[in-house]
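Enquirer: just coords:
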């Protein structure tokens, strides 16, 4: 999943980016409000994490203009303002969630995970296909309760295709949502990861739910 983090404190920005990337997210970041607004209107993100106090363009102005432009990406506001009226203002302007500083990283991750599920109209914390269970909160995959030893990126690929079940997901879309822009991608990196996922399903005696559509991408049928 791909996030945009707009936070003016370099120390906090770098710390949050590190924690989010360790959790498997692809993160674009900036400390400038005007640049953050430009990025939000020129790239697709699953969630935008947006500070309120920013140079050149404040977070509430960014939020208001994004909603006016019909950018419907889920937005989580960060702020040091803890009064009820401050939270009400952000939510009334179209924010999806609100987190007051200081906060625990685990809480931020839980809120982002929930917003990612909302982005794909998924309310439950599990996706199931017969004996296969994808646990979105624990980030695990099991078949008949036997957990598959997927690498973090393999899990994210399976999760992303599963959250878009019923749609064909292109290779380039997977690359942009799962791999950081700074990563040097081999031409077959997605194919190799999916082959590894399939081998791990084969090892437990169950077919992998990911289907290949030649020349188009990958598909998991709706359960």
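Expert: Sure, I can see it. Note that the structure is predicted; figures quoted are calculated from it, not measured.
Enquirer: from here on, contacts and neighbour counts on C-alpha atoms
Expert: Fine.
Enquirer: what distance separates the start and the end of stretch 167-174?
Expert: Counting by C-alpha to C-alpha, to the nearest Å, you get 13 Å between the two ends of stretch 167-174.
Enquirer: what ranges do the strands span in the protein?
Expert: Taking DSSP state E, the strands of the chain run over residues 2-6, 26-30, 47-51, 74-79, 97-100, 126-129, 132-135, 140-143, 146-147, 168-169, 211-213, 217-219.
Enquirer: what about versus this one:
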């Protein structure tokens, strides 16, 4: 069984040859794929199919990709959107990302690049779907809710698991305390921000990270995981 088994992708494009090419390629990779040739069809299909990732063309007759993206963001928060367009305009990219798209690709593009973008979105937003994710010395098993560091299973509480997974998946990026609180504890968390420091301290102890070389603190900014 492929790691992509059970992952649902929706393709929305008014060009039949592109739909057919991508559908065959992605099905061959093990994804479950549905296609729509216009925005209205896509919206009607989303509630039933519940895709994890939508690959969405911008330039379509009637309801364009921007309108579909706005709708999806308002109705389906647990979804990843990759927008496609023949336009290489900065304004279009800015518009797409500002209304909720997670990534943006300009036509023509290679199938390999699209596949890599899809995998990146899944690792970031749905890490448990891929089963096992490797990031340097870390191995994250989303199905078993288990993280190994240098082949050693870490004894983590559920919250520690979620926090370390978030940090590792976003390795190299600086994550602020507000970002961490919102992602791990929820936007309506009423406690103190120093709870993040408490959990970071605990993770460092379990990683043997006395010198803070794995989970780095950038004072006044946030935390960053380095894969060493």
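Expert: Great, that's in hand. This one's a predicted model, so the numbers in the text were calculated from it and none came from an experiment.
Enquirer: still on that earlier bit, put together JSON lines for the strands of the first structure, with distance to residue 178 of the first structure on each row.
Expert: Putting those into JSON lines (distance: least, C-alpha to C-alpha, whole Å) gives the following:
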{"stretch": "strand 2-6", "distance to residue 178 of the first structure": "7"}
{"stretch": "strand 26-30", "distance to residue 178 of the first structure": "6"}
{"stretch": "strand 47-51", "distance to residue 178 of the first structure": "14"}
{"stretch": "strand 74-79", "distance to residue 178 of the first structure": "18"}
{"stretch": "strand 97-100", "distance to residue 178 of the first structure": "24"}
{"stretch": "strand 126-129", "distance to residue 178 of the first structure": "19"}
{"stretch": "strand 132-135", "distance to residue 178 of the first structure": "17"}
{"stretch": "strand 140-143", "distance to residue 178 of the first structure": "17"}
{"stretch": "strand 146-147", "distance to residue 178 of the first structure": "22"}
{"stretch": "strand 168-169", "distance to residue 178 of the first structure": "12"}
{"stretch": "strand 211-213", "distance to residue 178 of the first structure": "18"}
{"stretch": "strand 217-219", "distance to residue 178 of the first structure": "14"}
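Enquirer: can you tell which of those strands is closest to residue 108 of the first structure?
Expert: For residue 108 of the first structure, the closest of these is strand 97-100, at 7.7 Å, according to C-alpha to C-alpha.
Enquirer: just checking, what packs against the closest one?
Expert: If you count contacts as 3 or more C-alpha pairs under 8 Å, 6 or more residues apart in numbering; DSSP states H and E, strand 97-100 of the first structure packs onto strand 74-79, helix 84-92.
Enquirer: Please identify the deepest-packed of the ones you listed.
Expert: Mean neighbour count (mean count of other C-alpha atoms under 10 Å) peaks for strand 74-79 among those, with a mean of 22.
Enquirer: What range does that strand cover in the second structure?
Expert: Counting by TM-score structural alignment, strand 74-79 of the first structure pairs with residues 80-85 of the second structure.
Enquirer: Quickly find the element holding residue 179 of the second structure.
Expert: Element membership for residue 179 of the second structure, per DSSP states H and E: helix 177-180.
Enquirer: Run through the neighbouring helices and strands of that helix.
Expert: Secondary elements touching helix 177-180 of the second structure (3+ C-alpha pairs under 8 Å, 6+ apart): none.
Enquirer: Contacts for that helix, please.
Expert: 163, 193, 196, 222, 223 (C-alpha atoms under 8 Å, 6 or more residues apart in numbering).
Enquirer: Apply 6 Å and report the result again.
Expert: Helix 177-180 of the second structure is contacted by residues residue 222 when judged by C-alpha atoms under 6 Å, 6 or more residues apart in numbering.
Enquirer: so where do the helices sit in the first structure?
Expert: 10-22, 33-42, 59-68, 84-92, 105-119, 152-163, 171-178, 189-203 (DSSP state H).
Enquirer: which residue in the second structure lines up with residue 110 of the first structure?
Expert: When the second structure is aligned by TM-score structural alignment, the residue opposite residue 110 of the first structure is residue 116.
Enquirer: which residues touch its match?
Expert: By C-alpha under 6 Å, 6+ apart, the contact set of residue 116 of the second structure is empty.
Enquirer: counterpart of residue 41 of the first structure in the second structure?
Expert: Using TM-score structural alignment, the partner of residue 41 of the first structure in the second structure is residue 47.
Enquirer: Please report how far its match lies from residue 75 of the second structure.
Expert: Distance from residue 47 of the second structure to residue 75 of the second structure, counting by C-alpha to C-alpha: 9 Å.
Enquirer: Distance-wise, check residue 100 of the first structure relative to residue 76 of the first structure.
Expert: Going from residue 100 of the first structure to residue 76 of the first structure by C-alpha to C-alpha gives 11 Å.
Enquirer: helix/strand/coil for the residue lying closest to residue 140 of the second structure once chain neighbours are set aside?
Expert: Spatially, and ignoring its direct neighbours in sequence, residue 140 of the second structure is nearest to residue 147 (4.6 Å; C-alpha to C-alpha, 6 or more residues apart in numbering). Following DSSP: H, G, I helix; E, B strand; the rest coil, residue 147 of the second structure is assigned to strand.
Enquirer: My guess is residue 147 of the second structure contacts residue 135. True?
Expert: No: counting by C-alpha atoms under 6 Å, residue 147 of the second structure sits too far from residue 135 to count as a contact (10.7 Å).
Enquirer: Compare the two and say which is more crowded by neighbours.
Expert: The neighbour count for residue 147 of the second structure versus residue 135, taken as other C-alpha atoms under 10 Å, is higher for residue 147 (24 against 13).
Enquirer: Report how many residues lie close to residue 72 of the second structure.
Expert: Applying other C-alpha under 10 Å, we find 21 residues neighbouring residue 72 of the second structure.
Enquirer: Now the match of strand 74-79 of the first structure on the first structure. Mean distance?
Expert: Mean deviation of stretch 80-85 of the second structure relative to the first structure after superposition (mean C-alpha distance after the TM-score superposition for the first structure): 0.4 Å.
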